[in-house]
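1. have a look; sequence and predicted model below, questions after that.
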Amino acid sequence: MPGTAPGAPPETAPQAGPGATPGAAVPRRRGRGGLLAAGLVIALVLLALLSAGIGAYRIPTGDVLASAAHRLGLGGAPLDRVGESVLWNVRLPRVVLALLVGASLGCAGALMQGVFGNPLAEPGVIGISAGAAVGAVAAIALGLTFLGNWTVAACAFAAGLGTVTVVYALSRSGGKTEVVTLILTGIAVNAFAGALIGLFVFFADSGQVNQITFWQLGSLAQATWPKVLAVLPCAAAGLLLAPLYSRRLDLLALGERPARHLGVEVERLRTALVLLVALLTAAAVAVAGVITFVGLLVPHLLRMANGPGHRFLVPGSALAGAVVLVAGDLAARTAAQPAELPLGVLTALLGSPFFFWLLRRTRRRQGGWA
């Protein structure tokens, strides 16, 4: 936030006043973080239940809980044949996939902003999303089917990881990576990826163009349990590893030189986190297409609510990202029934005005950008 480094540790926040007890602000901030985390968990559970029941075939929340209890051997009762099929083969895979994709994008956004020390950073900056899009579009346009229904997702995942590897390699000089060089290289790669996508679209037939367009707009309409199982290992690994870097991200927010004096191996930390961001983002894009603004705005909202400390910000962004995407997917399915809005379009429509407001608010508080 203005006047404070994006990843500064909570202990560096000013005290409430001259007579404040040293460190008194920290327990309050931590207590607020606990309440916020509890609120996010409750919101996620309620949204998941609503999303599982709402749709063309309505299922009351009580029936959803009864069916889940029956499946877990805790009593309850199964629904009728159609209800069980809709709930377990259509709705729940979509809810779980939204949760995993949202958590991955939110967490990746928090890590990116911490690595770059810039609240405007998000996973797309270094070309991960664009690279994954090139892989998926190429698979569709060329008619590749070597992995059956998994071909597009596998190509997107491999291309996303490959792109970030290339960007990072091109940004290194003398064993070091400059953040500015990394960002500028990512911008160039994004432009090149956009040109490749345009070229593939030009040579694709009308059916392939429709498929490419739908994939680029982002959607969870094709969610299945196999897709959930495909993204689960990458998402789980990334989400479990990310909080382990929270303290070092707080130290990095003080500046590279102070962080080195405090024992942080900055280059190794940056390499590890960029690869972690690539893993989370490429997995999410591979199964859901390009969904924008989640990784940018979610960490901002939490930073406004609870401060910049990464001990809460990293796992909190995962929770909040899951909440945002489950809610967004529910809105995409129901806002224009029987049609379905593309999820990526919806997040951009809602995220862009908020981002403009955030920019104006930041500029007004700082008295300009100069």
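-> Yes, it's here. Every value quoted in this text rests on a predicted model; they were computed, and no experiment measured them. Numbering: from 1, shown residues only.
2. use CA for all of it now, contacts and neighbours both
-> Will do.
3. residues of stretch 327-338 that come out buried?
-> By 16 or more other Cα atoms under 10 Å, the buried positions in stretch 327-338 come out as 327-334.
4. need these in JSON lines with distance to C107, can you?
-> What follows is those, written out as JSON lines (distance: Cα to Cα, whole Å):
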{"residue": "A327", "distance to C107": "17"}
{"residue": "G328", "distance to C107": "17"}
{"residue": "D329", "distance to C107": "18"}
{"residue": "L330", "distance to C107": "21"}
{"residue": "A331", "distance to C107": "22"}
{"residue": "A332", "distance to C107": "22"}
{"residue": "R333", "distance to C107": "25"}
{"residue": "T334", "distance to C107": "27"}
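5. next up, a structure to set beside the first:
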Amino acid sequence: MTQTVPARGQDRPTLRDVAGRRATSTSARGRTRATLLLVGLAVGLVIAALAAAGSGQLVVPFDQVVGSVLHRLGLDLGSLPTHPRGESTLWSVRFPRVTMAIIVGAALAVAGALMQGVFGNPLAEPSVVGVSSGAAVAAAASIAFSWTFLGNWTIAVCAFIGGLITTLAVYALSRSDGRTEVVTLVLTGIAVNAVAGAALAFLVFVGDTQAREQIVFWQLGSLNGSRWPYVAVVAPFAAFGIAAAFLSARSLDLLALGERPARHLGVDVERLRIVLIVVVALLTAAAVCFCGIVAFVGLVVPHLVRMVTGPGHRVLIPASMLAGALVLVVADTIARTFVANADLPLGMLTSLVGGPFFFWLLRRTRRTAGGWG
């Protein structure tokens, strides 16, 4: 019995075929892992949101929270809250606050992912372009000088406008010969943040005792007092910014190859930076305008997600969105339930946890020779 030897170039697999199959297999595993991660984060977010809505001084059991939600959806498949004020508490106080936490966490995390992609640095965050400090100065000015031209919306609108103006100023000051160097942008942002810090200290000095307390409390960040009208204002801006981030995912992946290769592949690098910096300002200003400064979410969350998903922004951005929302829902739940009859400042809590964690990330990055980790 003779064995037929495949003719050369016909049935025998080449190195290119083997490499292609391996790449396809690796890509399939990566897609499966990304899908599992996104599904896991989405399920975790839903469970955390429902649990958060039932937590607080008035405890609503989890099954009753689920029953209330299903009832609002027209599905009477569960038990409604038995407490006389349970239903009104859920839909007038708890769910607006939980929804605001989801929006703010998602916006800050996506803004951080965009900043890290634009700068090519895992330690970049939205405050680099001055949006947080600008928002803080404008909000403090409205408090110190008792501005009330928009009623209860004055502080939020001033914070939003202040964040956008500061970001655009940083970008304008860092441009030279029609181009913007990343290092110049970062250094300009540091200088503007220093000036904003001095302005904020001056406003605290000139304000009365009540204004000082309000300014300090706003800087610490809190979701207390979130209501549906506030959610209706923040949600469209956050949705627009997140949608823009999704659309820029491919361009960010090409930018990660370097500016010159990205230009050769058709990416207008300067235009991309302008658009994304404005998007970051929009997302961050929308997040802080009602809630104050919430630190480290935009830095730590996308960095952690990148360690799991890798550098591809098509997975990184949606995963950061879900992870940021989940982190802030959990953090806000802890902030309002950790101490009885007290509502801890959310920014203080995220800084308390995020600071040591960020230090660990720095040490880990140093051990990996400054890579993404």
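-> Looks like it came in fine. Remember, predicted model here, so these are calculated numbers, not experimental data.
6. one step back: just give me the closest of the buried residues of stretch 327-338 of structure 1 to V180 of structure 1.
-> The shortest distance between V180 of structure 1 and any of these, using Cα to Cα, involves G328 and amounts to 33.0 Å.
7. element containing the counterpart of the closest one in structure 2?
-> With TM-score structural alignment defining the correspondence, G328 of structure 1 maps onto A331 in structure 2. Element membership for A331 of structure 2, per DSSP states H and E: helix 313-337.
8. tell me where structure 2 has strands.
-> Using DSSP state E, the strands of structure 2 run over 175-176, 179-180.
9. tell me the most buried of the ones you listed?
-> For the strands of structure 2, the largest average neighbour count (mean count of other Cα atoms under 10 Å) is found in strand 179-180, namely a mean of 14.
10. quick one, what contacts L49 of structure 1?
-> 61, 64 (Cα atoms under 8 Å, 6 or more residues apart in numbering).
11. ok, back up a step: so which of the strands of structure 2 gets nearest S25 of structure 2?
-> Closest approach to S25 of structure 2 among those (Cα to Cα): strand 179-180, 40.4 Å.
12. which residues in structure 1 does the closest one align to?
-> Strand 179-180 of structure 2 lines up with residues 176-177 of structure 1 when matched by TM-score structural alignment.
13. superposed on structure 2, where does the matching stretch end up, distance-wise?
-> Following the fit onto structure 2, the mean deviation recorded for stretch 176-177 of structure 1 is 0.6 Å by mean Cα distance after the TM-score superposition for structure 1.
14. circling back to that earlier point, and the helix holding A331 of structure 2, how far from structure 1 on average?
-> Taking mean Cα distance after the TM-score superposition for structure 1, the mean distance separating helix 313-337 of structure 2 from the aligned residues in structure 1 is 0.6 Å.
15. in structure 1, what residues pair with stretch 289-304 of structure 2?
-> Per the alignment by TM-score structural alignment, stretch 289-304 of structure 2 matches residues 286-301 in structure 1.
16. would you mark the buried spots in that stretch?
-> Counting neighbours by 16+ other Cα under 10 Å, one finds that the buried residues in stretch 286-301 of structure 1 are 286-300.
17. ok, stretch 124-142 of structure 1 next?
-> If you call a residue buried by 16+ other Cα under 10 Å, then stretch 124-142 of structure 1 has these buried ones: 124-141.
18. so where in structure 2 does it end up aligned?
-> Counting by TM-score structural alignment, stretch 124-142 of structure 1 corresponds to 127-145 in structure 2.
19. same question, stretch 248-255 of structure 1
-> Residues 251-258 of structure 2 are where stretch 248-255 of structure 1 lands, counting by TM-score structural alignment.
20. work out the gap between that stretch and the centre of the chain.
-> Taking Cα atoms, centre = their mean, to the nearest Å, one finds the center of stretch 251-258 of structure 2 at 21 Å from the center of the full chain.
21. ok, stretch 35-54 of structure 1 next?
-> On the basis of Cα atoms, centre = their mean, the separation between the geometric centre of stretch 35-54 of structure 1 and that of its chain is 18 Å.
22. cool, stretch 357-368 of structure 2 as well?
-> Here stretch 357-368 of structure 2 is found 21 Å from its chain centre; the criterion is Cα atoms, centre = their mean.
23. and it, what's buried?
-> Of the residues in stretch 357-368 of structure 2, those scored as buried under the neighbour-count criterion (16+ other Cα under 10 Å) are 358, 361-362, 365.
24. Provide the aligned range in structure 1 for that stretch.
-> Going by TM-score structural alignment: stretch 357-368 of structure 2 matches residues 354-365.
25. with structure 2 overlaid, how far apart is that stretch on average?
-> After superposition onto structure 2, the mean distance of stretch 354-365 of structure 1 to its aligned counterpart is 1.2 Å, using mean Cα distance after the TM-score superposition for structure 1.
26. for L265 of structure 2, state which of the buried residues of stretch 357-368 of structure 2 is nearest.
-> Nearest to L265 of structure 2 among the buried residues of stretch 357-368 of structure 2: T365, at 29.8 Å, using Cα to Cα.
27. what about the helices in the stretch 1-150 of structure 2?
-> Along the stretch 1-150 of structure 2, counting by DSSP state H, counting those that start in this stretch, helices occupy 15-54, 62-72, 86-89, 95-119, 131-144.
28. would you turn those helices into CSV with distance to A198 of structure 2?
-> Listed next are these as CSV, based on distance: least, Cα to Cα, whole Å:
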stretch, distance to A198 of structure 2
helix 15-54, 38
helix 62-72, 46
helix 86-89, 41
helix 95-119, 25
helix 131-144, 9
